[in-house]
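Engineer: have a look at this prediction, sequence included:
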Amino acid sequence: MTNSAVSIILSKKSSNIKKINDLRGKVVISTAGTVNLKQSTAINTERSFGMTVLSTRDHAEAFLVVETDRATAFAMDGILLTALAATEKPQRASSSVENTPR
């Protein structure tokens, strides 16, 4: 059995993130202790993206970090992040979601 969880990136539409390569040189956030944080760090190293990969205590804090422009994107499990985006306040609804192939 393999771990096939799909990570996605949530970012503000105004950040113009359309594909994973658009994250070069950007700040990416994920929740501490998650596979998604490890994946983001690995992708950054493997592809020499020059991203700053940071962690937060929980998902709500990570969402807030993107909302307040302290990070460009939030990397998380696809199902969880889609659910978080769907339940947030209207001003946060201006976010876009994209699959991030490994």
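Structural biologist: Nice, I can see it. Please read all numbers here as calculations on a predicted model, not as lab measurements.
Engineer: C-alpha from now on. contacts and neighbour counts both.
Structural biologist: Fine.
Engineer: after the one helix or strand Ala42 maps to comes which helix or strand?
Structural biologist: Using DSSP states H and E, the element containing Ala42 is helix 35-46. For helix 35-46, the succeeding helix or strand toward the C-terminus, using DSSP H and E, is strand 52-56.
Engineer: and the next element down the chain from that following strand?
Structural biologist: The helix or strand immediately downstream of strand 52-56 is helix 59-67, counting by DSSP H and E.
Engineer: what's the angle between the helix or strand just after that next one and helix 59-67?
Structural biologist: Of the helices and strands lying after helix 59-67 in sequence (DSSP H and E), the nearest is strand 73-77. When axes from the mean of the first three to the mean of the last three Cα atoms, to 10 degrees is applied, the directions of strand 73-77 and helix 59-67 differ by 150 degrees.
Engineer: what helices and strands are in contact with strand 73-77?
Structural biologist: Other elements packing on strand 73-77 under the criterion 3 or more Cα pairs under 8 Å, 6 or more residues apart in numbering; DSSP states H and E are strand 7-12, strand 27-31, helix 35-46, helix 59-67.
Engineer: comparison target below:
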Amino acid sequence: MSETTIDTAELGEKIVNVLKTIYDPEIPVDIYELGLIYDVFVNEDYDVKILMTLTTPNCPVAETLPLEVEEKVKSLNEVKGAEVEITFDPPWTQDLMSEEAKLELGML
């Protein structure tokens, strides 16, 4: 393994840490703990694709949240490019929230 090789698991962790700094404006919990991130793909060129959803299709941040996710992930030195794809299949439900998020919102 050369020094230029980046550990994708380590990069995945960094991406998750960045995602945890982004909050849904209506719910005081980060988008990762809310379960809005369905998948993160990193290819060998360090291009990142994030499959995510929103709490509702007419979410007030439908335009800005994916851009914020893209910009923050792109800001990582190891990431060459980032693309966010929004899906509503499966639709987001509160069941996708982490225990931490449910606790934070007093749902446990």
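Structural biologist: Good, I have the coordinates. These numbers come from a predicted model, not from an experiment.
Engineer: care to give me the TM-score?
Structural biologist: Superposed pair, TM-score by TM-score structural alignment, normalised by the length of structure 1: 0.33. Supporting alignment: 58 aligned residues with a Cα RMSD of 4.2 Å.
Engineer: so for Ser95 of structure 1, which of the helices and strands packed on strand 73-77 of structure 1 sits nearest?
Structural biologist: Nearest to Ser95 of structure 1, of all these, is strand 7-12, at 4.2 Å by Cα to Cα.
Engineer: if I pick Ile8 of structure 1, what's in contact with it?
Structural biologist: Shown in contact with Ile8 of structure 1 (Cα atoms under 8 Å, 6 or more residues apart in numbering): 75-78, 81, 97-100.
Engineer: could you find the closest non-adjacent residue to it?
Structural biologist: Closest residue to Ile8 of structure 1 apart from its sequence neighbours, by Cα to Cα, 6 or more residues apart in numbering: Asn99 at 4.6 Å.
Engineer: I'd assumed Ser7 was in contact with the one you found.
Structural biologist: Yes. The criterion here is Cα atoms under 8 Å, and Asn99 of structure 1 meets it with Ser7 at 6.5 Å.
Engineer: neighbour count for these two, which is higher?
Structural biologist: Ser7 (24 against 16; other Cα atoms under 10 Å).
Engineer: tell me how many other residues surround the spatially closest residue to that one that is not a sequence neighbour.
Structural biologist: Excluding the flanking residues, the one nearest Ser7 of structure 1 by Cα to Cα, 6+ apart is Asp77, at 4.6 Å. Using other Cα under 10 Å, Asp77 of structure 1 has 17 other residues around it.
Engineer: I'd say Asp77 of structure 1 and Ser40 touch.
Structural biologist: No. Under the criterion of Cα under 8 Å, Asp77 of structure 1 is not in contact with Ser40, lying 11.7 Å apart.
Engineer: about what we covered before: hey, what's in contact with both of Asn99 and Ser7 of structure 1?
Structural biologist: Common neighbours of Asn99 of structure 1 and Ser7, using Cα under 8 Å, 6+ apart, are Gly78.
Engineer: report the separation between the closest residue to Asp47 of structure 2 other than its chain neighbours and Val18 of structure 2.
Structural biologist: Among residues not flanking Asp47 of structure 2 along the chain, Gly81 sits closest, at 4.7 Å (Cα to Cα, 6+ apart). Separation of Gly81 of structure 2 from Val18 of structure 2 (Cα to Cα, to the nearest Å) stands at 15 Å.
Engineer: then Glu85 of structure 2?
Structural biologist: Taken as Cα to Cα, the span from Glu85 of structure 2 to Val18 of structure 2 is 17 Å.
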